[in-house]
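**Q** coords below, sequence missing:
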């Protein structure tokens, strides 16, 4: 019994266009034609088409599939066989099998990374649906969502690019705590035209809180694992963001906080993180 192109496509769960594409790429042999010119596909074409689909589902490219020999088996150690489990020892064959084994390992790594990325996407969506977290925030910040300002969100996004999951969780806990302080609330609402006396008074009350919370959560150590060059770029980006997102009174308060806590000449991350937390 012979099948038409449409029949073959239906049996394989694909489309006529795909079958023709496989012909053009040299993956599927052309069948014989009947006297009327119509193609006559047989069982071997269906099997080959199903093999192509299977390898494609695994992630192999069409170029790789074209070179794939039907029936080739690869065991856990990268050896080859032909369905009966016999190991092929031919030198050229062994090289081909080694390449296939490496390709499978690479595909597996890509799939693992993709699964991890998609799981993170799901967790982020769940946080938005369950807690109402802003969609532009890293996942897990639902508990502090109502107290985050535009500056907070901007700096959080910058930090999330370099901090690992544990550090981001620490930052989240730190934010939740620092946001509960009266000095933090005053910092958020301070007028850009506040007097020097008001700014100094706020800085003196805010500095000990910033220092205590930073030490509690080990903020000074969070960036230790970030390469020095990247850490400098991060700090520059944070500095630029602060200038644009905070008003002049807030920036002055933060500078005073650093001076009081003795961090003015050091890495700016601890104070900046607290700024974030204000």
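**A** Happy to help now that I have it. Source: prediction; values computed, not measured.

**Q** going forward, measure contacts between C-alpha atoms and count neighbours the same way
**A** OK.

**Q** and residue 179, what does it touch?
**A** 144, 147, 185, 277, 278 (C-alpha atoms under 8 Å, 6 or more residues apart in numbering).

**Q** mind running it again at 10 Å?
**A** Contacts for residue 179 (C-alpha atoms under 10 Å, 6 or more residues apart in numbering) come out as 144, 147, 148, 185, 188, 274, 276, 277, 278.

**Q** and those, which are buried?
**A** Buried positions within those, assessed by neighbour count (16 or more other C-alpha atoms under 10 Å), are 144, 148, 188, 274, 276, 277, 278.

**Q** make a markdown table from those and add secondary structure and distance to residue 36 to it.
**A** Shown next, in a markdown table, are the buried ones among the contacts of residue 179 (DSSP: H, G, I helix; E, B strand; the rest coil; distance: C-alpha to C-alpha, whole Å):
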| residue | secondary structure | distance to residue 36 |
| --- | --- | --- |
| 144 | helix | 73 |
| 148 | coil | 74 |
| 188 | helix | 82 |
| 274 | helix | 80 |
| 276 | helix | 76 |
| 277 | helix | 78 |
| 278 | coil | 80 |
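
**Q** structure two is appended below for comparative analysis:
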């Protein structure tokens, strides 16, 4: 018994286009033809097509499907272990997406702050939210957890508003007074930073890029008076008591 291309594709649960493509790349041998010129597929072709379909369904690249018959057991195991590791990473990625979707589905969740920051987002302005989003991209999860805990546990709405409302043309006395109030937040007694921001960067070049990006973001998101206050606050925080 022989089958046409369409019949073979239907039996294997695939498409005529796929069968022809497998011929084109050398995965499936061309069958003999009947006197009328039509292809005549045999059981061996169906078996091979089912094997190709199975391996491709498992994630084996078609380029490696062709090599399967030439690999020893160690070679085969290596191919399948690699695919399994890739699937594991994909599953982890999907789980992370589902966790984030679960958080975003809660009442009051916000998409313009990093995951987990919705509870502290209400008083934040657009520039604060933008900076947090950039932080989440560049700094470790542990760093962001620390930032969130500070925002949750140590709120000072009046001081926050004074900084956020500081005009570009604020005079020197106003800047200095605000810097002195901010200094304990920028650097706590004993010389410990409230938050230690650890970049995700793994090379000196990447670390330099993180520093440059944050500096650029600060300059874009806050006015010069605010940046001056932050510089003064850090300087006060480093001075001997």
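**A** That came in fine, so what should we check first? Everything numeric here is computed off the predicted structure, so don't read it as measured data.

**Q** where do the strands sit along structure 2?
**A** 32-33, 39-40 (DSSP state E).

**Q** give me the mean distance between the first one and structure 1.
**A** Here the mean offset of strand 32-33 of structure 2 against structure 1 after fitting is 2.6 Å, by mean C-alpha distance after the TM-score superposition for structure 1.

**Q** structure 2: helices as residue ranges?
**A** For structure 2, the helices defined by DSSP state H occupy 5-12, 16-24, 43-57, 62-65, 73-104, 126-138, 141-153, 157-164, 172-186, 204-221, 224-238.

**Q** output those helices in CSV, with distance to residue 30 of structure 2 appended to each entry.
**A** As requested, these are arranged in CSV below (distance: least, C-alpha to C-alpha, whole Å):
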stretch, distance to residue 30 of structure 2
helix 5-12, 11
helix 16-24, 6
helix 43-57, 9
helix 62-65, 17
helix 73-104, 26
helix 126-138, 52
helix 141-153, 55
helix 157-164, 73
helix 172-186, 73
helix 204-221, 52
helix 224-238, 72
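
**Q** can you tell me which of these comes nearest to residue 113 of structure 2?
**A** The closest of the helices of structure 2 to residue 113 of structure 2 is helix 126-138. By C-alpha to C-alpha, the value is 5.5 Å.

**Q** still on that earlier bit, from the buried ones among the contacts of residue 179 of structure 1, which is closest to residue 235 of structure 1?
**A** Out of these, the member with the shortest distance to residue 235 of structure 1 (by C-alpha to C-alpha) is residue 276, at 13.0 Å.

**Q** just checking, residue 113 of structure 2 touches residue 144?
**A** No - if you go by C-alpha atoms under 10 Å, residue 113 of structure 2 and residue 144 don't touch, sitting 11.5 Å apart.

**Q** list residues touching both of these two?
**A** Taking C-alpha under 10 Å, 6+ apart as the contact rule, residue 113 of structure 2 and residue 144 both touch 132, 136.

**Q** compare those two and say which one has the larger neighbour count.
**A** When residue 113 of structure 2 and residue 144 are compared for neighbours, residue 144 comes out ahead with 24 against 21, by other C-alpha atoms under 10 Å.

**Q** what lines up with that one in structure 1?
**A** Aligning on TM-score structural alignment places residue 144 of structure 2 opposite residue 168 in structure 1.
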